[in-house]
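Student: Next come a sequence and a model predicted from it.
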Amino acid sequence: MDVVIAIKSRRAIKHFDPDYQLPQHDIDTLVSLAQLSPTAFNIQHWRFLLVQDRTLREAIRALSWMQPQITDASLLIVICADLKAWQKQPERYWRNAPPEIREGLLAAIDSYYRDCETVQRDEAMRSCGIAAQTLMLAAQALGYDSCPMDLADFAEVGRLIRLPEDHVIGLFVAIGKGIREPWPRGGALDRDEVVIRNRF
């Protein structure tokens, strides 16, 4: 699918066919494409938790305003990020770079993240958002529907999924076959209200 068509046709779908199962090769394709999402310094700190256990999905739904897409979508992905990925063997992220470039980048990574918990979290959330959009557009291109989701008690969900202490949940993405047309678009703001040139 043309990327412009995918962007224009993607909608947040709330009702999925609970009997439809994504083929494993499509799940693999979606994850592979999500892994192409950019991250600062290429630290690739997103983690894609595929929730396939039905009981766990029901428990997550109970913590997420009982939203039906949690249990009815074929695939539920909890997009998390490792806040400390920057210090976990960062040479891995630049193993193919020339040594002088690699050393400069490793020094920059350390300088940017060390003792900066706000930066670590901000970068994690940016990366989760970018990866979510990649997943949703990839799903659209493969003929699936999707829904980005929050409205959850992420602290409790974190306990359910045994989220490591140095990780954070960004959002969920539900993917599957929609069974209802989405509502009409709610109404876009005028471009002049959202596009600012040079300064506010």
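Tutor: In hand now; what should we look at? Residues are numbered from 1 along each chain as shown.
Student: Please make it C-alpha for all contacts and neighbour counts, starting now.
Tutor: OK.
Student: Just give me the neighbour total for Ile179.
Tutor: As a burial measure, Ile179 scores 13 neighbours (other Cα atoms under 10 Å).
Student: I meant to write Tyr93 there.
Tutor: Using other Cα under 10 Å, Tyr93 has 16 neighbouring residues.
Student: same check, this time on Phe41
Tutor: Neighbours of Phe41 under the rule other Cα under 10 Å: 15.
Student: residues in contact with it?
Tutor: Counting by Cα atoms under 8 Å, 6 or more residues apart in numbering, Phe41 touches 93, 105, 109.
Student: what's the distance between Phe16 and Leu50?
Tutor: Distance from Phe16 to Leu50, counting by Cα to Cα, to the nearest Å: 17 Å.
Student: Those two: which has the busier surroundings?
Tutor: Neighbours were tallied for Phe16 and for Leu50 using other Cα under 10 Å; the higher tally belongs to Phe16 (24 against 15).
Student: thinking the more buried one is in contact with Ala174, fair?
Tutor: No - taking contacts as Cα atoms under 8 Å, Phe16 lies outside contact range of Ala174: 9.1 Å.
Student: also this one, for the comparison:
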Amino acid sequence: MMDIIQKLEWRYAVKKFDPAKKLTAAQLDRLTTATRLSASSYGLQPYKVLIVENPAIRERLRAASWNQPQITDASQLVVFARVSDLNESHVDDYTNNIAATRNINPEDLAGFAGVMKGTVNRLDAAGAAAWTSKQAYLALGTLLTAAAAEGIDACPIEGFDAAQYDEILGLKDKGLATVVIAAIGFRAEEDTMQYAKKVRKPIAEFVEVI
């Protein structure tokens, strides 16, 4: 079995997926579970993960993604959408979840809730958009790593019209806004990029110990 370094060497941003190969329900569940466990500031998770399988919707999304074939050929398309109306109610929902999960009194979380609300209230619209987007990207990184660990291919994609995605998926009415997407599935044999050596900065240039 490959170790994590070998698996990360194996992964790449797939350019051509095999449309005949689909994730099993168990594989998809493992990826979504891993993504749910991703790091997030305070643990707040101010974003939602959408798994798009509907072929007709994906055709429309492909048109909003400069006709990139991964959008329709992959097993699933994963859309990371940030909360567009971040406010104190999201903190309240989270602290209630903590209290229920850990069986503690919500009043004992008042101090923690106050810190989070202070952060939320200090952010203007642009700051909130940037902060919530960063949280979504943390989850994207977890998805890509988990996929590699499971031998599942993925391709993170930023080349798309976010406004069109929001319209097609009806996100505005849900208080969400598209941040980034990823196609998941299995590489096609004819995707020649799988045979190319991975190119990254040398470790001595990439890392500096201070």
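Tutor: Sure thing, it's come through. Just so you know, these numbers come straight off a predicted model, no measurement behind them.
Student: Which positions in stretch 100-111 of structure 1 come out as buried?
Tutor: Going by neighbour count (16 or more other Cα atoms under 10 Å), the buried part of stretch 100-111 of structure 1 is 102, 105-106, 109.
Student: and what of stretch 182-191 of structure 2?
Tutor: For stretch 182-191 of structure 2, a neighbour-count test (16+ other Cα under 10 Å) marks 182-188 as buried.
Student: for Ala182 of structure 2, helix, strand, or coil?
Tutor: Three-state assignment for Ala182 of structure 2 (DSSP: H, G, I helix; E, B strand; the rest coil): strand.
Student: separation between it and Asn105 of structure 2?
Tutor: Applying Cα to Cα, the value for Ala182 of structure 2 to Asn105 of structure 2 is 39 Å.
Student: Please go through structure 2 and pick out the longest helix.
Tutor: helix 125-149 (DSSP state H).
Student: Give me the helices and strands touching that one, please.
Tutor: Using 3 or more Cα pairs under 8 Å, 6 or more residues apart in numbering; DSSP states H and E, the elements in contact with helix 125-149 of structure 2 are helix 4-10, helix 25-36, strand 47-52, strand 76-83, strand 153-157, strand 176-185.
Student: Stretch 126-140 of structure 2 vs structure 1 - mean distance after superposition?
Tutor: Taken over the aligned residues, the distance from stretch 126-140 of structure 2 to structure 1 averages 1.8 Å (mean Cα distance after the TM-score superposition for structure 1).
Student: That stretch maps to which residues in structure 1?
Tutor: Per TM-score structural alignment, the counterpart of stretch 126-140 of structure 2 in structure 1 is residues 118-132.
Student: and that stretch, which residues are buried?
Tutor: Residues of stretch 118-132 of structure 1 classed as buried under the neighbour-count rule (16+ other Cα under 10 Å) are 120-121, 123-129, 131-132.
Student: with the residues you listed in mind, which one is nearest to Trp183 of structure 1?
Tutor: Nearest to Trp183 of structure 1 out of the buried residues of stretch 118-132 of structure 1 is Ala132 (Cα to Cα; 21.4 Å).
Student: residues touching that closest one, list them.
Tutor: Ala132 of structure 1 is in contact with 34, 79, 148, 173, counting by Cα under 8 Å, 6+ apart.
Student: Val173 of structure 1 now?
Tutor: Counting by Cα under 8 Å, 6+ apart, Val173 of structure 1 makes contact with 76-79, 132, 135-136, 146-149.
Student: Great, nothing more from me.
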